[in-house]
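1. Have a look at this fold, sequence not included:
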């Protein structure tokens, strides 16, 4: 496989798909199918399965395999599918990678193993070992808030020398760091740089990035696709208009809960209230109770998203 040639397809909006659950170890299968079709109808450019928004660390390996299989079967090659295989166990990461390959996944996504802190030499060696053993091209996933580890720029540069490491998703929300990543892009023209926080999507694309992994695109995919397209076209008036709407969603819908889980709870509750999928959550989290659900319904109505999601 020509990894360098394949990486240029990863541009645009690639939502980190929520995982519709009906119980602790049971997928909401009809909800999963509706969610996938809803995002594809909104024009997204790919899907990222088993990311943070998908509550991946809280899912059993059995359910992760089922999710990969069902998603790939439903998507049926219409857009690229990326799968997160981040794990504290190399054996389990490689196992999920093999399942991904068997089901036609296009690329993998790997964050540093969490729990134990990683030094940069150890992280570089880990990436090299992955590059030698993973059966698919893969993205680095920079998420220091969850892993306690940042990919230093020199570590990224060394990873760029490996042909099957094809890009990076940066969820650090550190725009100085992101500027530095953009400055590395001329060293490898086929490298893909994606932004994690949706609030930074517009400026990241205007600065030379290639798209975003936006959680809100589960709910209103067309909004994020249009914002990406406006940024690529450098239509600054349109960018300002659409970015303001994204920020309104971020500052209302994602702020209903009181804890760090508020973003995922708010998003899954909104998907449930829109008739797309169940909002059962991985433990220790639980779905919003009625007072918070009422707030989500109010905010969906104010934003015009309830009607939009149901219609789609």
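-> That came through, no problem. All of these numbers come straight from a predicted model, not from anything done at the bench. Numbering: from 1, shown residues only.
2. switch to C-alpha atoms for all contacts and neighbour counts from now on
-> OK.
3. Confirm that residue 169 sits in a helix.
-> No: assigned with DSSP: H, G, I helix; E, B strand; the rest coil, residue 169 falls outside any helix and is strand.
4. quick one: it from residue 116, how far?
-> 21 Å (CA to CA, to the nearest Å).
5. out of the two, which sits in the more crowded spot?
-> residue 169 (22 against 11; other CA atoms under 10 Å).
6. That one and residue 191 touch, don't they?
-> No: the criterion here is CA atoms under 8 Å, and residue 169 misses it with residue 191 at 11.1 Å.
7. Break down this structure into its helices, ranges please.
-> 3-6, 29-41, 61-75, 90-102, 120-133, 144-147, 153-160, 175-184, 201-206, 221-233, 236-252, 262-273, 290-303, 305-311 (DSSP state H).
8. Presented hereafter is structure B, for comparison with structure A:
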């Protein structure tokens, strides 16, 4: 179910930062038309940190209703409180999401045992397939491979979004988990290499801008067509880099706005893309053929 190009969807907002439901509907339809294999609603790129609980639940519900089962919807339901993560995960299940994406608890820096118990508790509390999400550069805590391997034995925990870009770690996870446990990249620049090792896909920021190209990239890599996959990734590398000239999702939202797909809202403490980066990001969009 969870394989290929999975867009980490931006959450459209109006200039006064209200949720923009019309743009969200159009964005979902565009991704399906472009060949995106699955959607992540309200992940990091979807500004989960600045949506309140009501909005968080509403966005997931609206995305599920719009998709109508055509591709999987993965709901971002992570929190640094286990009770809150359970509440969000239960709401996602009630809304009909196909799986959830649960980030390691941020800021409070739990131990490895704390990470295990947190995710184990969520998986046992809510009967919804759970993808672990390890992104230590943002959370301040690193879920080590030995903890992931323990969690891979827990029913309902079906995979991991591994965003470290560490291919030694990726190989360890791919080779030591069962065939039903998916290992998905969370780092666009290195996603090809993870998939060529036997990984299952890419939860992609770049796919917000070039979904068709990322879908093709993932298929080539999963099929083991290394030369073609790497050549396409080289073409996309300027865009991968442009999406991170400032903290995600700042560049991605600016780029999607420039393409005419959303309005310009982004919530504090995130700010609009700094003017000094407008031309570099625009040049990457032009190079990718979307402007």
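-> Alright, I've got the coordinates. Please read all numbers here as calculations on a predicted model, not as lab measurements.
9. quick revisit: who wins for proximity to residue 50 of the first structure among the helices of the first structure?
-> Smallest distance to residue 50 of the first structure across those (CA to CA): 7.4 Å, for helix 61-75.
10. could you give the angle of the closest one to helix 90-102?
-> Angle, helix 61-75 of the first structure to helix 90-102, by axes from the mean of the first three to the mean of the last three CA atoms, to 10 degrees: 20 degrees.
11. Return the list of helices and strands in contact with helix 61-75 of the first structure.
-> Other elements packing on helix 61-75 of the first structure under the criterion 3 or more CA pairs under 8 Å, 6 or more residues apart in numbering; DSSP states H and E are strand 26-27, helix 29-41, helix 90-102.
12. Can you tell me what residue 251 of the second structure aligns to in the first structure?
-> Superposed on the first structure with TM-score structural alignment, residue 251 of the second structure falls opposite residue 266.
13. Just give the closest residue to that match, not the sequence neighbours.
-> Counting by CA to CA, 6 or more residues apart in numbering, residue 266 of the first structure lies nearest to residue 254, which is 5.4 Å off, once chain neighbours are set aside.
14. quick revisit: got the contact list for the match of residue 251 of the second structure?
-> 253-257, 288, 296 (CA atoms under 8 Å, 6 or more residues apart in numbering).
15. aligned partner of residue 207 of the second structure in the first structure?
-> With TM-score structural alignment as the criterion, the equivalent of residue 207 of the second structure in the first structure is residue 217.
16. My read is that that match contacts residue 15, right?
-> Yes: Residue 217 of the first structure lies in contact with residue 15 (CA under 8 Å); the separation is 5.7 Å.
17. Now do the shared contacts for those two.
-> residue 44.
18. Off-centre distance for stretch 274-290 of the second structure?
-> 22 Å (CA atoms, centre = their mean, to the nearest Å).
19. Contacts for that stretch, please.
-> With contacts defined as CA under 8 Å, 6+ apart, stretch 274-290 of the second structure is touched by 209-210, 235-236, 238-239, 242-243, 245, 251, 255, 259, 291.
20. give the contact list for residue 224 of the first structure.
-> 13, 214, 216-217, 246.
21. on that earlier part again, output the helices and strands packed on helix 61-75 of the first structure in TSV, with distance to residue 195 of the first structure appended to each entry.
-> As requested, these are exported to TSV (distance: least, CA to CA, whole Å):
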stretch	distance to residue 195 of the first structure
strand 26-27	28
helix 29-41	18
helix 90-102	23
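22. can you tell which of those is closest to residue 141 of the first structure?
-> Residue 141 of the first structure lies closest, by CA to CA, to one member of those: helix 90-102, at 14.1 Å.
23. If we go by neighbour counts, what in the closest one is buried?
-> Residues of helix 90-102 of the first structure classed as buried by neighbour count (16 or more other CA atoms under 10 Å): 93-97, 99-101.
24. before we move on, what about stretch 288-299 of the first structure?
-> 288, 292-293, 295-297, 299.
25. Next: stretch 32-52 of the first structure.
-> Quick answer for stretch 32-52 of the first structure (16+ other CA under 10 Å): 32-36, 38-40, 42-52.
26. so that stretch aligns onto which residues of the second structure?
-> Under TM-score structural alignment, the match for stretch 32-52 of the first structure is residues 24-44.
27. Now tell me what touches that stretch from outside.
-> Identification of contacts with stretch 24-44 of the second structure by CA under 8 Å, 6+ apart yields 2-12, 48, 56, 59-60, 63, 66-67, 70-77, 101, 203, 211-212, 215, 248-249, 261-262.
28. so how far does that stretch reach from one end to the other?
-> 16 Å.
29. Now the buried residues of stretch 288-299 of the first structure in JSON lines, please, with extra columns for distance to residue 184 of the first structure.
-> Conversion of those to JSON lines gives the following (distance: CA to CA, whole Å):
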{"residue": "288", "distance to residue 184 of the first structure": "42"}
{"residue": "292", "distance to residue 184 of the first structure": "44"}
{"residue": "293", "distance to residue 184 of the first structure": "44"}
{"residue": "295", "distance to residue 184 of the first structure": "43"}
{"residue": "296", "distance to residue 184 of the first structure": "41"}
{"residue": "297", "distance to residue 184 of the first structure": "44"}
{"residue": "299", "distance to residue 184 of the first structure": "40"}
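30. Can you pick out the most distant pair from those residues?
-> Maximum pairwise distance among these (CA to CA): 14.3 Å, between 288 and 299.
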